[in-house]
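Peer 1: Here is my input; please provide its structure:
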Amino acid sequence: MTDTTNPLGVSEHSHGGDIHVPASKRDDRTRSFTPADFPVPNGREEEWRFSPVRKLSDFFADEATDARLRIDADLPAGLSVEEISLEAAQELGILEPEDRPSVVAANRAPVVTHYSVPADTELDRAAIIHADGQGDQMTHGHIVVSVGANAKATIVVEHEGLSRYSELVSLVVGDGADVTFVSLQLWDDGAQHMGQHDAIVGKDAKFKHIHVTLGGDIVRLNTNVRYSAPGGEAELLGLYFADAGQHLEHRTYIDHNSPKATSNVHYKGALQGKDARSVWIGDVLIRPEALDIDTYELNRNLILSDGARADSVPNLEIETGDIAGAGHASSTGRFDEEHLFYLMSRGIPEEVARQLVVRGFFNEVIQKIQVPEIEDVLNERIEEELSRSVL
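Peer 2: Next up, the predicted model:
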């Protein structure tokens, strides 16, 4: 599978069905609810080599804090919320954490907040959960979302304010369910956010996960998907805009452990300003039992100024030859001057033309959220980013 659409004129590579084995196999990593099973990272580990580890020491400390985010939730009928224990969360079938910050968050969160949708229930509107940081304190959180068989739900979590926030988000998607989960990082300058989002997808279920990261000084988010039965569909979408000094890191992992499943990963980022940094790592593992699956991952980065850097690393491990398709593509580059010339030749000023290209670049992901109120917020925030642009 080779991606041929490239309106930005950036360099790109794509592999269809080949095997790219990373330096350490993705499935070799520790999974546990016990913090002691995870040593404190030093930055030389494969999973931490792109991250500013020295600035994140508080996230690795297995210490309780009193800080919490202020939560303001607008929940539709049919979605219930309760506080449960970590043991009760494990009984729901959540996946185990895969790095030290997430396991510390799971154990040090004051409570586990459980949002649940019963089987055969369709929410008539999106659930909006606003999480507001209360200052520069270390804060731990654990959210569990469970959606019953043949239910349908959209849940949006907005993060704003100032915090050093470490979270574990655990999603259990029942057989035949249709779930969209949106996480918005709209933090103030100075905020730090580390999170692991895990989903277990049931038989013939549909799961869409969307990360949008526009704020915060350091944001590092992992999204992991595994299947509990054949026929599941997973779509992971991401959008990020890094300004000067920001480090925005997103990692995805699709564990194809079941037959006849599909996955699609599509992340887009723009960067501007000195030391603006983005990292995207996409891992896909196709196990021997994952027969007749189809997977594809794509990351595109648009560099808007000198001094910005984007790292993009797709990894594909294939352990069976009996698959429908597998591929990945990655691209990083600047504007296509011919595209700009085309717009300017129709009377559009150069600065406006460049902004139009950026808006169009992001619009593909924003439209897939399908929550008009959230789309409006994101369009406004991107306009703010562009108003500070050094295009």
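Peer 1: going forward, measure contacts and count neighbours with C-alpha atoms only.
Peer 2: Noted.
Peer 1: Run through the helices of the stretch 1-150 of the chain in chain order.
Peer 2: Using DSSP state H, counting those that start in this stretch, the helices assigned to the stretch 1-150 of the chain run over residues 57-60, 86-91, 100-108.
Peer 1: sorry, that was for the stretch 201-350 of the chain
Peer 2: Secondary structure of the stretch 201-350 of the chain by DSSP H, counting those that start in this stretch: the helices cover 337-344, 350-367.
Peer 1: about what we covered before: which of the helices of the stretch 1-150 of the chain is buried the deepest?
Peer 2: Comparing the helices of the stretch 1-150 of the chain by mean neighbour count (mean count of other CA atoms under 10 Å), helix 100-108 ranks first with a mean of 26.
Peer 1: this one next, for a side-by-side:
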Amino acid sequence: MTEMTEEKTAEKARIGAPSIPGLTEEGESLSPLEPAGQTSPLGGAASKAHSHGGGYGIPDSSRAGRLTSYRLEDFPAIRGTEEEWRFTPVKRLGGLQTAALDGAAPAVAVEGPEQVRVETVGRDDARIGSAGIPEDRVSANAWAHFTEATVVTVPAGAELADRVLVTVTGAGSAPAAQHVVVVAEQGSRAVVVLNHVGEAVVAENVEIVLEDGADLTVVSLQEWSDTSVHASSQQVKVGRDAHLKHIVVSLGGSLVRVTPTARFAAPGGEVELYGLYFADAGQHLEHRTYVDHAQPNCVSNVLYKGALQGKDARTVWVGDVLIQKQAEGTDSYEKNQNLVLTDGCRADSVPNLEIETGLIEGAGHASATGRFDDEHLFYLMARGIPEDVARRLVVRGFLNEIIQKIGVQGIEDHLTEAVERELEAGEN
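Peer 2: Model (predicted):
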């Protein structure tokens, strides 16, 4: 129901550009490309020593060779010109990149079936650092300053009928650090919801570990107060034949930056990364996804959708997919769509694809951004539907594709109501 613009281009080793007006919305996947460069395989549990590439990448690759380290001092000061920060209003980070994050960490409360194990552990717990290494200065700052972590474990073989709700409640405006670990043991099946509420200025590291054969859905809801600042690095390690569905929903907060990273630790894994965001006047909502195909015969699918309304509403989506040389049989696709509802908004959308082997099932990406379609609005109004109702129908239909991916009726209903409130706020 919208007029969209889309970009699809390919280069031998790297693909990436913002959306270009005048291209059609749908397109074919990119054809396999010739091999380029070499890689090293994904390791096991992450080493806690300083690392360039964290054992995952190679130093001459634009994405795989990006610095990763547990030490804050290894990351230079953020100037805003770096690739990973060029869209972020650094002055609005609330000191998360520079301050000692000694404010009170948000409170964590966990509700769920009795089989689920919930622990509060110290920094020396072996599970801390098992999913990944900090990839940017804010994440490293959170690592340097957290004092304890919440570990949520779904036991081996458990198939939970009810969701696990992890409520993270902000403790105020003092800069703070947060660390959460979610472990789905071998052959387990569960839905875990991370719901961020209240007021906070917080740098958060979330580690998600899927052991072999696990099937896990993780929903990260950002429903902060209007003044909150939240930077969340969410790193996933996917075991053999494991399946992850990861859904990010960002509605509240002044500045929210979520960076999901998924790495395959063994063949046969599947990752679905979905996202929904709705930016109002003055909000900055940024999402950067990264899928590292370092194992053969794995599948990834990324789909993020956003809506914007009001003066200076800003959204950013950057999608990176790396298909390493040894990742034969990979099947990967990523797509981002944005719907601009009013003047004064800006949506940046950058899909990137790096392919180092031609022996894959397929790989492609798409980016689409467009304004509200007045012709479709007229079509609905000509059939007796009031203008405000017609607008809501269009936006609701656009975003509902992501909401339906969750698969938990109560959460879907909650998000549908939240989108309705966003639309009502834009009409006032």
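Peer 1: Quick TM-score on the pair, please.
Peer 2: TM-score for the superposed chains, counting by TM-score structural alignment, normalised by the length of structure 1: 0.94, backed by 385 aligned residues with a CA RMSD of 1.8 Å.
Peer 1: returning to that earlier point: among the helices of the stretch 201-350 of structure 1, which is the most enclosed?
Peer 2: Each of the helices of the stretch 201-350 of structure 1 was given a mean neighbour count from mean count of other CA under 10 Å, and the largest, a mean of 17, is that of helix 350-367.
Peer 1: just how off-centre is it within its chain?
Peer 2: Relative to its chain's centre, helix 350-367 of structure 1 lies at 21 Å (CA atoms, centre = their mean, to the nearest Å).
Peer 1: Which secondary structure elements does that helix sit against?
Peer 2: Packed against helix 350-367 of structure 1, as judged by 3 or more CA pairs under 8 Å, 6 or more residues apart in numbering; DSSP states H and E, are the following elements: strand 233-242, strand 262-271, helix 337-344, helix 372-387.
Peer 1: What's residue 27 of structure 1 aligned with over in structure 2?
Peer 2: Structural alignment places residue 27 of structure 1 opposite residue 64 in structure 2 (criterion: TM-score structural alignment).
Peer 1: got it, and residue 41 of structure 1?
Peer 2: Residue 41 of structure 1 maps onto residue 78 in structure 2, with residues paired by TM-score structural alignment.
Peer 1: Against residue 159 of structure 1, how distant is residue 391 of structure 1?
Peer 2: From residue 391 of structure 1 across to residue 159 of structure 1, the span is 28 Å (CA to CA, to the nearest Å).
Peer 1: Looking at these two, which is more packed in?
Peer 2: More crowded of residue 391 of structure 1 and residue 159, by other CA atoms under 10 Å: residue 159, with 26 against 15.
Peer 1: And that one, what's its match in structure 2?
Peer 2: The equivalent of residue 159 of structure 1 in structure 2 is residue 196 (alignment by TM-score structural alignment).
Peer 1: Just to check, that match is in contact with residue 169?
Peer 2: Yes - A contact is recorded between residue 196 of structure 2 and residue 169 when judged using CA atoms under 8 Å, the distance being 6.0 Å.
Peer 1: Quickly find the element holding the equivalent of residue 196 of structure 1 over in structure 2.
Peer 2: In the superposition onto structure 2, residue 196 of structure 1 corresponds to residue 233 when matched by TM-score structural alignment. Element membership of residue 233 of structure 2, judged by DSSP states H and E, is strand 229-238.
Peer 1: on average, how far is that strand from the matching bit in structure 1?
Peer 2: Its aligned residues in structure 1 lie a mean 0.4 Å from strand 229-238 of structure 2 after superposition (mean CA distance after the TM-score superposition for structure 1).
Peer 1: just the angle between that strand and helix 137-145, please?
Peer 2: An angle of 80 degrees separates the directions of strand 229-238 of structure 2 and helix 137-145 when computed by axes from the mean of the first three to the mean of the last three CA atoms, to 10 degrees.
Peer 1: Need the contact partners of strand 229-238 of structure 2.
Peer 2: Where contact means CA atoms under 8 Å, 6 or more residues apart in numbering, the residues beyond strand 229-238 of structure 2 that reach it are 92-94, 131-132, 134, 138-139, 200-212, 244, 253-266, 269-270.
Peer 1: Next: stretch 221-228 of structure 1.
Peer 2: Under the criterion CA under 8 Å, 6+ apart, external residues in contact with stretch 221-228 of structure 1 comprise 193-203, 234, 249-258, 261.
Peer 1: Pull out the buried residues from those residues.
Peer 2: 193-203, 234, 249-258, 261 (16 or more other CA atoms under 10 Å).
Peer 1: related to what we said a few turns ago, any idea how far residue 76 of structure 2 is from the match of residue 159 of structure 1?
Peer 2: Residue 196 of structure 2 sits 29 Å away from residue 76 of structure 2, going by CA to CA.
Peer 1: What of residue 377 of structure 2?
Peer 2: If you measure residue 377 of structure 2 against residue 76 of structure 2 using CA to CA, the figure is 49 Å.
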